[in-house]
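[1] structure for this input, please:
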Amino acid sequence: MTIAVDVSLVRGAFALDVAFTAPAGLTALFGRSGSGKTTVIDLIAGLARPDRGRIALDGELLLDTASGRDLPTHRRRIGTVFQQARLLPHLTVRQNLGYGRWFARHRPDAAGLGFDDVVGLLGIDHLLDRRPAGLSGGEGQRVAIGRALLSRPRLLLMDEPLAALDAARKAEILPLIERLRDGAGIPIVYVSHAVSEVARLAGTIVVLEAGRVTAAGPAEAILRRGDLGAYHAAEAGALLEMVVEADEPVSGLTRLAGVAGRLVVPNLARAVGTAVRIRVPARDVIVSLGHPVGLSARNVLSGRVLSISPTGESAALVEIDCNGAVLSARLTRASVTTLALAPGHPVFAIVKSVAFDPEGVGTGWASGVMEI
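    Below you'll find the model as predicted:
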């Protein structure tokens, strides 16, 4: 199921003009605050109307200003999860979930998860008799996600659902979103300005800047780019798909293998053969012309320079092809000149083993991210 969006509006000094197609899976609307991400979500949900545009879900027009079609929000079959849980304070968790089931009753032919399935998936069975005032932020968001799922949506919109949570609560919710993405069979459009969230969750990324789409495509291609403005250039990095090859108990390290080569990272407590996705920020990659000797860094990957792109007055992003996997390195232009780097030049990419967050690792392709 895909959603196609082509809309524009002007609200005071803010102008939005975006067009993109979101395929099945999780699509992230990514950009800094004020770029228009939430406005796009509101337009898809039917909570706002553009001056001009079309929105189609799996070929069905939800909105077409040219013909006057504007399907009401309750008929769009879209579930929405906001930054705040927005639960009804006078109802218990069970009754709040029932609010979502009420919408599903008006959709007898709609497929979706049942009450027990959702409660089990989100781990909220022990919360059913509580009221919202007795829930933590993370528990409230679980219930809000459950309410959205029980409405049997054909699309789930998530507008920065982790923004109001602390690190511990985010760590609870991220695996749930992964499970929804991989097992619920519902496409998700996810709003965020946090690179770590987007890298961990997204299969597709749409980058917004000042109400415009500046880039869109597969996550691994978008996140390593450095030509999307200073904000995005600073966060550029590569995504690598790796497999746990072995643990080194004596050293407390885990060895990973992938197309790019082998990497050594702090112990992941993952079974051999487990697939993980790693994000390697471009700012943490060092480039050498020869194989390094006498360094503490244990990760050295060989490759060839693929491209060199300026990312400001003094910096450049160097893409390195490591046996088909592409790494990015953020260097000064002076370093590029000193090393005489050019496309096709053989180099070695060096990354420290300890420069990452092991708590960010999940399992399964595209289901977890660690930064090294």
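[2] going by C-alpha atoms from here, please, whenever you check contacts or count neighbours.
    Noted.
[3] would you map the strands across the stretch 251-372 of the chain?
    Per DSSP state E, counting those that start in this stretch, the stretch 251-372 of the chain carries strands over the ranges 253-258, 261-266, 275-281, 286-288, 299-310, 315-322, 325-332, 346-351, 369-371.
[4] format those strands as TSV; extra columns: mean neighbour count and distance to residue 89.
    Formatted as TSV, the strands of the stretch 251-372 of the chain follow (neighbours: other CA atoms under 10 Å; distance: least, CA to CA, whole Å):
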stretch	mean neighbour count	distance to residue 89
strand 253-258	19	46
strand 261-266	20	44
strand 275-281	24	39
strand 286-288	19	53
strand 299-310	19	52
strand 315-322	24	50
strand 325-332	24	48
strand 346-351	21	49
strand 369-371	26	35
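[5] can the ones you listed go into CSV with extra columns for distance to residue 102?
    Listed next are the strands of the stretch 251-372 of the chain as CSV, based on distance: least, CA to CA, whole Å:
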stretch, distance to residue 102
strand 253-258, 47
strand 261-266, 48
strand 275-281, 39
strand 286-288, 56
strand 299-310, 53
strand 315-322, 52
strand 325-332, 48
strand 346-351, 53
strand 369-371, 37
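[6] next, the second sequence, to be compared with the first:
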Amino acid sequence: MPTNKIVGENTEQGLHAKFHLQHPTSRFALNVDLTLPDNGVTAIFGQSGSGKTTLLRCIAGLEKAQQGHFVMKGETWQSDSFFLATHKRPLGYVFQEPSLFPHLTAKGNLDYAIKRSGIPLPADLYDQVIDLMGIESILKNNSQQLSGGEKQRVAIARALLIQPKLLLMDEPLASLDNARKQEILPYLEKLKSTLNTPILYVSHSVEEVMRLADHVVLMEDGEVATQGQVEEVFSQLTSPLLFNNNTGVIWQGQIVEQDEKWHLSKVSCAGSDLWIRNNGDSIGQQVRVRILATDVSLTLTRHEDSSILNRLSVTVLDIVADKDPAMALVRLQTEKNTLIARLTYLSVDHLALVAGKVLWAQIKSVALVR
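    A predicted model of the protein is given here:
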């Protein structure tokens, strides 16, 4: 597989979406004004009913907002006086259900999409997409014979082969069981690193967002609660959506050392070194790690007589209440990263924690996200 980007050309920067949509049959209203990156994966994240899918449908033109404005890399798709029909918008859309034609083979579904697009296919693009999604061995299979994960991979390939300028993915893993999700996630990670087309990815799964997203838009009640780089959004303590057992932070790092005897790898994350289980990654590889707040404990002094390998000097930034009245979330600053610890208020009182206090964080577990 070539390392060059395979689909899409970046000619102008920025995606701007501004929509006001009031559904006539419900009290729900969408009110958003967003400027988004024109590369990488932007996750539209939030609980059911927060407006994630409605936003995606407005961008696709499947919902016509009473007031709408959308510009894609300098190209207007919707304004007060103009509305580009959905079928004329250069986008690919992957739904929860693959919606393949049941009477066609996997290859037949792909060929039909290419024919319908009317866009000449570059010489090597077909083979690149097939290789990217790992579907060469199932091309001749009837779509009804495919597993759920295989169907979704074919659906993604179909969306790529129409050569979209924007790829919309509406909870593409929601209908799959956990085994099928774990099967397809590596393909989505590969897609992200290979595609030169911005992806808007709707999800309410913290795991998917942490693994795939570069930028996150957090939706609540039809509005944008916050947005930013994935590391920034998940280190904030202002949204109730982040207050649960998944509360934690994401750090970007690089494998700098391997201990073959103990099967461990050292990850350097902006000055903070962490030992993680060796997952076969090579030295120099860029990785993303996830640290849950429940896996962080605090001590006033550095403990060498502990089974916990990862110990960092930290400074308390602030303390906020958790949903559980017995618990608090403590935001901490390492040298260059933010960390969150979930502690009982009894522990907060016992350690006399206040903003500015310097102490030690012990990280019990570090998960390699990618």
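[7] give the aligned equivalent of residue 316 of the first structure in the second structure.
    Counting by TM-score structural alignment, residue 316 of the first structure lines up with residue 328 in the second structure.
[8] again, but for residue 279 of the first structure
    In the second structure, residue 279 of the first structure lands on residue 290 (TM-score structural alignment).
[9] what sits against its match?
    210, 248-251, 366-369 (CA atoms under 8 Å, 6 or more residues apart in numbering).
[10] can you rerun that using 7 Å?
    Residues in contact with residue 290 of the second structure (CA atoms under 7 Å, 6 or more residues apart in numbering) are 248-251, 366-369.
[11] same check for those, but in the first structure.
    Mapping the contacts of residue 290 of the second structure onto the first structure (both residues aligned by TM-score structural alignment, their matches' CA atoms under 7 Å) leaves 248-251 still in contact.
[12] so where do the helices sit in the second structure?
    Along the second structure, counting by DSSP state H, helices occupy 52-60, 106-117, 125-133, 148-161, 178-194, 206-212, 230-233, 345-350.
[13] mean neighbour count added to those, as a markdown table?
    As requested, the helices of the second structure are arranged in a markdown table below (neighbours: other CA atoms under 10 Å):
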| stretch | mean neighbour count |
| --- | --- |
| helix 52-60 | 23 |
| helix 106-117 | 18 |
| helix 125-133 | 18 |
| helix 148-161 | 24 |
| helix 178-194 | 16 |
| helix 206-212 | 19 |
| helix 230-233 | 20 |
| helix 345-350 | 14 |
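[14] between the ones you listed, which gets nearest to residue 274 of the second structure?
    Closest to residue 274 of the second structure of those is helix 230-233 (CA to CA; 16.9 Å).
[15] ok so, going back, which one of the strands of the stretch 251-372 of the first structure lies nearest to residue 224 of the first structure?
    Using CA to CA, those put strand 325-332 closest to residue 224 of the first structure, at 6.1 Å.
[16] how big's the offset between the closest one and the second structure?
    Mean deviation of strand 325-332 of the first structure from its aligned counterpart in the second structure after superposition (mean CA distance after the TM-score superposition for the first structure): 1.7 Å.
[17] what range in the second structure does that strand sit on?
    Under TM-score structural alignment, the match for strand 325-332 of the first structure is residues 337-344.
[18] and residue 158 of the second structure, what pairs with it in the first structure?
    By TM-score structural alignment, residue 158 of the second structure lines up with residue 147.
[19] so that match makes contact with residue 95?
    No: Residue 147 of the first structure is beyond contact range of residue 95, at 9.6 Å (criterion: CA atoms under 7 Å).
[20] any idea what residue 180 of the first structure aligns with in the second structure?
    Using TM-score structural alignment, residue 180 of the first structure pairs with residue 191 in the second structure.
[21] its match - nearest residue in space that isn't next to it in sequence?
    residue 132 (6.9 Å; CA to CA, 6 or more residues apart in numbering).
[22] for residue 53 of the first structure, same thing?
    residue 7 (4.0 Å).
[23] count of residues packed around the one you found?
    Look at residue 7 of the first structure: counted by other CA atoms under 10 Å, it has 23 neighbours.
[24] what's near enough to touch it?
    Contact analysis of residue 7 of the first structure by CA under 7 Å, 6+ apart lists 17-19, 50, 52-54.
[25] ditto for residue 241 of the first structure
    Listed by CA under 7 Å, 6+ apart, the contact partners of residue 241 of the first structure are 258, 276-278, 365.
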